[in-house]
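Sequence plus the predicted model coming up.
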Amino acid sequence: MKMRWTSVVWSVVYLLLLLSLLSPFSIVTVFFLILPAAILFTTLNVKSFILHVLPVWLIAYLVHPVYLLLAVYFMIPALIMGRAYKRRVPAIRTLMLGAGTILAELLLLLLVGTAFFHFDLSSYVHDIVKMTMSPLRDVGGSNPLISDMAWSPEEMQMVSDATVQMIPFAMIVSSFMMAVITHALARPIMDSMGFSVPRLKPAREWMLPRSLIWYYLIGVIIEIFASGSKNSFLDMIAANLLPLLHICFMIQAFGFFFFLGHKRKWHPVIPLLFAIPILLFPPMRIIGILDLAFPLRQFMTKSKR
C-alpha cells in the first residue's frame, strides 16, 4: 500500500513537471523531468508503470497536445536510465547512457528541424541576441552618457556568431547536468523506497583518463591555428573542446583535494572549501592537469623519512 501511494505521488509530480514546461519555470523544472519517470520505471513492473503513466499523458494531452510530445521526448532517457538502475549498471555508465541519450535526442531534434522544417539555428540565435540587446542599444542612443556602451550591429553579429559556436558545448553540458541531477536525486529516493541503486565512487577516487592531457594539447594547437585563420570549423572545435576539457580538469582537481583530505584525515568541510577557489579562479584547474600528468597523489602522501 505504501509503495502504491508513493507511486501515485510520483505520478502527480510527473504531471506537474510536464505542465510546467510551457511556463516561465521551465528553465528550472526541465532538469527534473526525467526523475519521476525513471523512479516509476525502476520501482514498478512494466504493466504498473504503463497504468501510472497513461493517465498522466492523457491529462497532458487534453491540456495541450504539445505536452504529450514533450512527455515522449523526455521519457526516452528516463527509460534508459531506469533500465540501467534495474540492471544495477555502474553509476558512471548510467550517467553516460542518460547524458548520451539526451544529447542524441537534441541532435536528432536539430536535424529534423533543419531538414524538414527549414529551421535556421544561426538566424534564430541572431534574432534572440538582437531582441536581447536592442533595449541596450536604444537606451545608449537616447542617453549620451552611456552611448559608448551601446551595441553596434557588428558587435551583435559577433556575439551571435560566438553563441552559435558554443552551442555544442551547451548541449553536452546541459545533457550531462540533466543526467547528474536525475541520478543525484533518484539514488537516495529509491534507496529510501527499498531499491538499492549503485552510487558513484567517492570523490577521492575520481581519476579521469590520462589521455585527456593529449586531447588538451591537441585543443591548444587547434586554437593557435584557428586564431590565425578564418576557418570556422577550427574555431568551433577550439571553442567547444577546450571548455569541456577545462571542466574535466576542474573535476579532477576536486578529486585530488578530496583524496588529500582523506589521506591526511582533514575535516570533510576542508576539501569543499578548496572547491570554491577552483570554481571562482579557473586557472587552479592546473592542479587537475598535474594530477593527471604526474603521480601527484603519491608524491603528496608519501611518507617522509
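Structure's in. What do you need?

CA atoms for contacts and neighbours, from now on please.
Noted.

Quickly find the element holding residue 185.
helix 167-192 (DSSP states H and E).

any idea how far the residue nearest to residue 120 when sequence neighbours are not counted lies from residue 73?
Ranked by C-alpha to C-alpha, 6 or more residues apart in numbering and with sequence neighbours excluded, the top spatial neighbour of residue 120 is residue 114, at 6.4 Å. Applying C-alpha to C-alpha, to the nearest Å, the value for residue 114 to residue 73 is 18 Å.

now swap in residue 265 and tell me
46 Å.

so how many other residues sit close to residue 4?
10 (other C-alpha atoms under 10 Å).

try it against this one:
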Amino acid sequence: MKGIRYITEGAALLALFVALLLFSLYIPVVGTIFQLALAVPFIVYTVRHGWKKAILFLVVGLLLTLLFGNVLTLPFTFVFGIGGLAIGMLYRQKQKRYTILLGGTVAFSLGLLLLFVGANVIFNVNLMEQINNALDQSINQSIEMMKSLGQDVKESQIDQMRDAFDMFKNLLPLLIVIGGVILAFFSQLIATPILKRTGYEVQAFPPFREFKLPKSILWYYLIALILSFPSFNIEQGTFMYVAIINIVMGLQMLVVLQGISFIFYFSHQKGYAKAIPIVVTILALIIPIILQIVRILGIIDLGFNLRKQLDTKK
C-alpha cells in the first residue's frame, strides 16, 4: 500500500508541476505567479516521502520538462527542484521557519549560480555577456529617448548611467542571493497551507519584531565598510572589489532589517497602532534620509541592545 501511495501521490504532484510549468511558460505576466509555486510539488513530496524518493521525483520532473517544455527549461526545473528538496527536508526535520528560509535561500542561490555556469558550459550561452549587451542597449535607448525629447545629453549623464549599470553588474552575486531569498520565502508561503491540509504540523513564522541578528554581524559590517574606503585603493572590477561591495551592500540590508524589526518591537511595546511601523517601513523604502535613520537605528540596536533597555524600563 505504501508503494502505491508514493507512486500515486508522485503522479498527482508531477501533474501539478507540469501544469504550473506550462502556465509559467505560456501565460505572460500571470505566469510569473505560477513560477513562484514551481518548488511546491517538490516540497510536499519530500516532506511526505523523504529525500531518496524525492531525488527520483526530481529526475522524472526533468524528463517531463523535456517532454512538455524544451531543453532551455531544464535548468529552471533543476533550480526549483533543488530548492524544493532542501526546504522539504528541513520541514521534515521540523526545523524553525527562519532556518528553513535560510536553507531554502542557500539552495536556490546555489541553483541560480549553477544556472549561470550551466548556461555557459552546456548551452554555450554567456549570460554575463548577454547582460552586458542588454545594459549597453538600454543606455543607448535612454540616450536616444532623451535626444528625441529635445534634452541636451551631457557626457557626465552618460557616465552616471554607465556607473550605475556597472554597479548593477558588480552586485550580481548579491542579486542572486536576493533572488534566492524571494524564491525560498514564496515557496514556503505557498507550501504551508497545502502541508497543513495534508495533516503536517507547520510552525508559524515568529513575529517580525522578534527578528534579531547576532551581534557579530556589526563587526563584519564595520570591517567590510572600512575595507571599502578609497584609501585602500582596491582596483574596480577585481574579485576583491566585487566581494567587498557585495558584502557591504548585503550587510547594509541586514542592518536595515534589524532597524525595521526594532521599530516594530518598539511600537508593540508602546502599544501603538500596527499601521505605524508599516507606514515608517514604506517611507524608509521611498525616502533615502529615513532609510539612513533606520540603518543607524539597526546599528545602535545591534551594538547596545536597545530592546533589553526597553524591557528594563517597563
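Perfect, I can see it now. Just so you know, these numbers come straight off a predicted model, no measurement behind them.

hang on, the earlier thing: which residue of residue 265 and residue 73 of structure 1 possesses the greater neighbour count?
Between residue 265 of structure 1 and residue 73, counting by other C-alpha under 10 Å, residue 73 is the more crowded of the two (16 against 9).

which residue in structure 2 lines up with that one?
The alignment partner of residue 73 of structure 1 in structure 2, by TM-score structural alignment, is residue 79.

surely that match meets residue 106?
No - between residue 79 of structure 2 and residue 106 there is no contact under C-alpha atoms under 8 Å: 11.3 Å.

Quick one: neighbours of the aligned residue in structure 1 for residue 93 of structure 2, just the number.
In structure 1, the residue matched to residue 93 of structure 2 (TM-score structural alignment) is residue 87. Around residue 87 of structure 1 there are 12 other residues, counting by other C-alpha under 10 Å.

quick check: longest helix of structure 1.
helix 232-263 (DSSP state H).

Buried residues, it. List them.
Buried positions in helix 232-263 of structure 1, judged by neighbour count with 16 or more other C-alpha atoms under 10 Å: 234-242, 245-261.

got it, and stretch 96-116 of structure 1?
For stretch 96-116 of structure 1, burial by neighbour count (16+ other C-alpha under 10 Å) applies to 96-106.

same check, this time on stretch 57-74 of structure 2
Buried, per 16+ other C-alpha under 10 Å, within stretch 57-74 of structure 2: 57-58, 61-62, 64-65, 69, 74.

which residues touch the match of residue 93 of structure 2?
If you count contacts by C-alpha atoms under 8 Å, 6 or more residues apart in numbering, residue 87 of structure 1 has none.

ok, the residue mapped onto residue 266 of structure 1 from structure 2 to residue 40 of structure 2 distance?
Here residue 266 of structure 1 is matched to residue 272 in structure 2, going by TM-score structural alignment. Remark: distance between residue 272 of structure 2 and residue 40 of structure 2 (C-alpha to C-alpha) = 37 Å.

between the two, who's got more neighbours?
Using other C-alpha under 10 Å, the more surrounded residue of residue 272 of structure 2 and residue 40 is residue 40, with 30 against 12.

Can you tell me the closest non-neighbouring residue to that one?
residue 191 (5.5 Å).

if we can go back for a sec, just list the residues touching the match of residue 73 of structure 1, thanks.
With contact taken as C-alpha under 8 Å, 6+ apart, residue 79 of structure 2 is in contact with 108, 111-112, 115.

give the contact list for the residue lying closest to residue 141 of structure 1 once chain neighbours are set aside.
In space, and not counting its chain neighbours, residue 141 of structure 1 is closest to residue 147: 5.8 Å by C-alpha to C-alpha, 6+ apart. Listed by C-alpha under 8 Å, 6+ apart, the contact set of residue 147 of structure 1 reads 139-141.
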